[in-house]
Structure formats: C-alpha cells, structure tokens
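Trainee: sequence and predicted structure are below.
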Amino acid sequence: MKETFRWYGEGLDKISLADIRQTGASGIVTSLHEIPYGEVWSRDAIGKRRDLIKAAGMDWTVVESLPLHEDIKRGTGDLTMLFANYRQSMAHLAAEGIDTICYNFMPLLDWTRTDLHAPVANGGTCLRFEAHRMAAFEIHMLGRMEAAEDYPSDVLTKAAEWYTASTQEDRDTLLASIMAGLPGAFDRYDVNGLRQALQSYSGLGHSDLRANYKRFLDEIIPTAEELGMRFCVHPDDPPRDILGLPRIVSNADDIDWIMSAHDSNANGLTLCSGSLGANPDNDVVAIAEQNASRIHFAHLRNVRKDPDGSFEESAHLEGDTNMVALARVLLNEESRRKANDRPDCDIPFRPDHGHDLLSDASMGTYPGYPLIGRMRGLAELRGVIHALEAI
C-alpha cells in the first residue's frame, strides 16, 4: 500500500512538504483549494503544484477533492457549463499525470463536528461529534424545530440544558466547529446565512439527491474512462442526514447503488473507515470486502461511538473498527490486482485525522490534520501493514 499524507498547499497549511517527507510518506493528497468551486483548474496551476511536490521528493498521488458546485447537488442553474468545466479540469489533471480523484456528494457541508478540541484521556485533544450539542444547534440556534424528531428524548433534554447554560461565546464556538470541515474557497456561514443556504435545498429528498448524483456520474464517468482516471466517492461524515439535508453515501446499500449506477472501474470508492464507522449499523470490514475491487483510495482512522449517536476520533488502532482486519482486506485486494496485472495494484492510503499531540496544539493546523498526531497514526498503520505482509 502506498503511504500518503494530506496537504492543503502553500499559504493554507502550516505543515510544510519537508515536514511531511520526514513522516516517511511518499505521496501527497491535495487540491487547489484556492480555486472557487465550479471554475476550471488550469494545466499551469496543476503543473506548478505537482512540480512543487515532486521537488520535495514525493508525488501528487490523489486529488482530494475536485469539488462539486452546489448547483450540481441541487440540480439547479447552468449545469451544462459546470459539467463542461469539471470535465476540462479532469482533462488537465490527466494531462499532468494525475489520475485519481476523491470527491464527495454531501450537500452544503463537508465533515461535521461539534468540538474540535475534546480532551483525550492520555493527553492531547481530538475531534468529537456530540449529539446534544448538534441538537442544540439545530433546534435552539437555527430554529429548526422539526429536528426534534431526529433525536431521542434524553438528547433533547441535554440540548435544552446546554443551550440555556451556554454563553454567546459557547454558541459562536459551536458554529465555528460545525463550519470547520470546509477548506479552501467556500462560503462560511453565520446562523442567518446558514438558514438561507438550507432554504436552497428545501424540498429536496433522498430520491432527488440520488437523481442529481446519477446525472453527475452520467456526465463524468464516461470522460474518466476515456482519460484513464479513477473516481472514488467519499462517504458522508457523519453517515446520517444532518440539518434536514439528505445524505446518500452513508451505508452499504448506498454504496451498492452508487457502484451499480455505473458498473465501471472508473466509478469507485474512497474507503473511509472513520466516516463509515460512525454508523453503528455499518460493518466497515464487510463493506470493504464487498467493494474491494473498486476501492481506489483509503482513509484509515477510527472512531469510538456512544449509544446516543455521539462519537469521537480515537487513536487509529483503538476504536470500534478492527483496523488489522481492514488492512488485511486491502492487502488481499492488492494481491488479487497484482495477479491480474491491474495497473492500480497499489492502493494509496492516508492516516486520516489525528489527535493533537505534544506541539501540535501550538501549530494552528487545520482541525483534525495535525502533524504529530497523524504521524503517529501513519506509524501505527505502517506497523500493522508490514506485519501482515510478513505473514
């Protein structure tokens, strides 16, 4: 398996490529986050980023992400131009030798947490999703009273208690935490702005979002096949409807639908063990086995779940998912690919998210993307993989 590390780019990331090189990773996962959604990525901009990474002794292994404009998800606006721009960016990436694109189809928000610095028992901090804080945000801050149907009664009671006791600073911190999953050129919302943005999705249900996703695949996957590119969708995080927005990449059935929508190796999966693992109904190892031939990229991290729907990022080998069994599935798939002479026999993975450890707290990196915490995760995963390879 190919070790990679996510990097947000010069001017956006406090971690340098030289720092990442010292972790032992040989590949970089990045995006042109400075370019607004829907605009074409030029060959010049792509080439400069690729050459910068190459000069640091690594390669640009996966694009994460070539983001989708919200109009594509909503099915509104001038989609002809947006799809044309998207295909042009794909062609420019392929021309510069970059052939794997991770993307998601989450409406409006990316990954969502309510606490960016939850304390960890042995020291350090982690990302956490607290069900009652999310309920407090939806019901008492956004005024989305229908959200009460989405939470059990004990969570609603705790949500009301938290809101009553909270200060304006507490509420501002909660809003900032919920918005933190969106890097680069995107709209950050205040409470009123988020209410208005949610209105643009009013009336859109799961079947509507699936139809819009199918159109995206119909527009993009044939071009990916022509260019020799691999697309790999990232699961929803958390894997459940949120803020009244439907989510359609949350479980095994969703993934089966996506894979069958275009039965092509170009239409693949980013196996994110943390995102899928936050749903207690998901068997992450079984999902990996079922879709192994279409996994083009892996985010390896772990979560620890609570009965009320809360969860937090655990250390990579200490959460609810058996990471040794999961790594074994990926290594077995690599062996099958090598036996069949597939060109994509080495599956890239990155240590996704990490605890803020030691000097991480003072670096000011993107939430969930510290240097030392991810390096610890990479080292642990590397040990598991090397041990399994030696058996």
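Mentor: Alright, I've got the coordinates.
Trainee: going by C-alpha atoms from here, please, whenever you check contacts or count neighbours.
Mentor: Fine.
Trainee: roughly how far does the spatially closest residue to Asp59 that is not a sequence neighbour sit from Ala160?
Mentor: In space, and not counting its chain neighbours, Asp59 is closest to Gly27: 4.9 Å by CA to CA, 6 or more residues apart in numbering. Shown here: Gly27 relative to Ala160, a distance of 46 Å by CA to CA, to the nearest Å.
Trainee: who has more neighbours, the two?
Mentor: Comparing Gly27 with Ala160 by other CA atoms under 10 Å, the one with more neighbours is Gly27, at 24 against 18.
Trainee: ok, and here's another one to check against it:
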Amino acid sequence: MRMVFRWFGEGNDSVSLRHIKQIPGVEGIVWALHDIPTGEEWPLNRILQVQQQVKKLGFHLDVVESVNVHDDIKLGLPSRDQYIENYKKTIENLAKVGVKVICYNFMPVFDWVRTDLFKQLGDGSTALFYEKAKVKGMDPLELVEKIALNSEYTMPGWEPERLQSLKQLFMAYSKVSKEQLWDNLEYFLQKIIPTAESHDIKLAIHPDDPPWEIFGLPRIMTSHENIRRFLKLVDSPSNCVTLCSGSLGANPKNDIPAIIREFVDRIPFAHIRNIKVYENGDFIETSHRKKDGSIDIVNIVKTYYDYGFTGYARPDHGRHIWDEDCRPGYGLYDRALGIMYLWGIWDSLDNGVKQKR
C-alpha cells in the first residue's frame, strides 16, 4: 500500500505541503488543476508547475484526481468527440510528468451529494452528513446555494461553470436512461482507453456517491454487479476502479471486501474512509476507527493486505476537529489520524506475518 494525500494546490488549500510532509508514510500528492474548466485540455506548463511544487518536498504526483468528464460526453451529444480529444491530450500531458493513475467519475451533474457540510457529532467535531428525507423533498438549486455558501474553498465536483447551467443540465439528463448512460460510458472508454494504454496510465472510475439515484438522475456505478459490468465494457489493464469504501458503503448491501477480492488487480487506487449509516438511510462521516462507523475498516485493510494490494491509498474524507478552519471533509488533522490508523492495521498485519516466519 502506497499512501498518498489529496491536496488542492497553493492558494486553494488550508493544508500546506510542509504539514503533509510530517505525516508518516505519505509519499505522494493526489492533485488536480481545479481551475481548468471541465472539458478543456490541461496545459503542460501548469502541470509542470505543480510538479515543481511537490518535488521540493520529495513527493511524487503519480495520482491525479478529478480530471472531470464533460457533460456532453455523459449525455452522448455530437460535441462529445471534441471533448474526448481534449481528454486524450490531457492524458498525454500528464504522462510527461510520470502520472500513473487518473481518477474520474461518470456521475450526472453532481459528483457527490451531502445535505450538511458541518453536522455536529457527539464529540463536538463536525462532518459531512447526508439526510435522505431532505434530499427527496429538496430542490437541487437549494442544495447548490447551500454548497456555494462555502465560498472560501472550491468544492471538487461542484464547478461553478457547470452549476450555472443547472436547469439546462437537468432537462438534458431527463432524456437519458441508465442504459443510455452505460452506452455513453462505453463509447468514452473505447475512445480513451487506447490512449491510456499507450502511456501506461490506469483510468480508475470512482463509484457514485451516494450509490443510488439523486433527484431523478441516473446513476450506474453503485454496486458489485455494476463494477463487474463496467470492467467488462473494455477489458483492459488500463480500465480500472477507484474503490471508495465510503461511497459504496453508504449502501449496507455492498460487501467491500468481496469487491476487493474479485477485482484487486483492477484497483490501482483506494479511498479508505468510514461512515455511520442509520436505519433511515441517513449517513455521516466518522473517524476511520472501526467501532465509530458502520464499515469494517479493519477487514477492508486486511483484505487489501491478504490479496497483495500494491496500489495507492488515501484516507479520503475526515471530520473537522480541534477547531480547524478547512475545506469541508479535507482538513489536515483527522485525515492524518486516519492515515496512522490505516498504517497501524497494516503494520500489525505485516508484523504478524513476520513473526510466523
């Protein structure tokens, strides 16, 4: 397991590279050019700038997260081919600085949905929270306004240029069924995977968050069965999955260790986080500790270990603790605690094997 840490860039993150450097075992930065509009080619000079920044601290930038897919591709519009060409050029530019994994998603309109960015937990910390009943009765524009109140930091997956045309996007997606979305995803993969293969890059799709339909929008990356279907669309070592325990784990029917066992060779990147799922379908982010949530993090890490996982992993979301002023879900302190918990499990497993020898 190779530990990495998500960072949103200089001037766009409350967490500094200097502080990340002090977290034991973190070797790389998960990054993106968040100011580049979705669908545009990422300029090489900007990529090289990030490379210079992270190399000063001894980090690699093997993993990129949020090379977002333009809605015209998801909608299957004639204009999608130009956006796919831009995506290919971005892959080529990223390959020039040694990128190995690109994390993306194929969710219509919203990359993730929460109803409260700072829901208070019993210990006084706050965390991202999803209230199922509220989503059912909520106008999506109301949710956008709520997210926009957090104007100090850009929120991944909530790009302003996309959200400005929200009504039009909803009208466009109202004509797209799940099967059509599958078809549009397959078209994208058939066009893009050969480019990824030629540069030895793995494209790793992120599951839908949460793993069910939101506001009537179709969602397809939601289950073990759908991951299996996805990987068969283009059967290539470059067509992979970013396995997020928190996203899939919001549905208790999803058996994360079983998914790891079947697809470990197609999981180059793991998001490992815990959530507490309530009987009514609500859920909230928790600490990584097994007993604090509904997801068996210990068993998940053990399964990765037992099946020889050598990919990249990050702690994903964290709570907001110790009065930290940070981007919702992406502070320093709780994610650092999460990393140490994951290393504790991993090192214990490693030590057990060595003692048996």
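Mentor: Perfect, thanks for sending it. Please read all numbers here as calculations on a predicted model, not as lab measurements.
Trainee: who are the contact partners of the residue nearest to Asp59 of the first structure?
Mentor: Gly27 of the first structure is in contact with Lys2, Glu3, Thr4, Phe5, Met58, Asp59, Trp60, Thr61, counting by CA atoms under 8 Å, 6 or more residues apart in numbering.
Trainee: swap in 10 Å and give it another go.
Mentor: 2-6, 20-21, 53-54, 57-62, 348-350 (CA atoms under 10 Å, 6 or more residues apart in numbering).
Trainee: buried subset of those?
Mentor: By neighbour count, with 16 or more other CA atoms under 10 Å, these hold 2-6, 20-21, 53, 58-62, 348-350 as buried.
Trainee: just the ones of those residues in strands?
Mentor: Lys2, Glu3, Thr4, Phe5, Arg6, Asp59, Trp60, Thr61, Val62, Pro348, Phe349, Arg350 (DSSP state E).
Trainee: let me know the closest of these to Ser207 of the first structure.
Mentor: Val62 (29.9 Å; CA to CA).
Trainee: that older thread, any idea how far the residue nearest to Asp59 of the first structure is from Pro348 of the first structure?
Mentor: Applying CA to CA to Gly27 of the first structure and Pro348 of the first structure gives a distance of 8 Å.
Trainee: anything in contact with each of the two?
Mentor: In contact with both Gly27 of the first structure and Pro348: Lys2, Glu3, Thr4, Phe5, Thr61, Val62, using CA under 10 Å, 6+ apart.
Trainee: ok, and the closest non-adjacent residue to the second one?
Mentor: Which is Glu3 of the first structure. Distance criterion CA to CA, 6+ apart; nearest residue to Glu3 of the first structure, sequence neighbours excluded, is Ala25 at 4.9 Å.
Trainee: can I assume the one you found sits in a helix?
Mentor: No. Under DSSP: H, G, I helix; E, B strand; the rest coil, Ala25 of the first structure falls outside any helix and is assigned coil.
Trainee: run a quick neighbour tally on it.
Mentor: 20.
Trainee: now do the one 5 residues further on
Mentor: Burial of Thr30 of the first structure, expressed as a neighbour count using other CA under 10 Å, amounts to 23.
Trainee: any idea how far His132 of the first structure is from it?
Mentor: Between Thr30 of the first structure and His132 of the first structure the computed distance is 33 Å (CA to CA).
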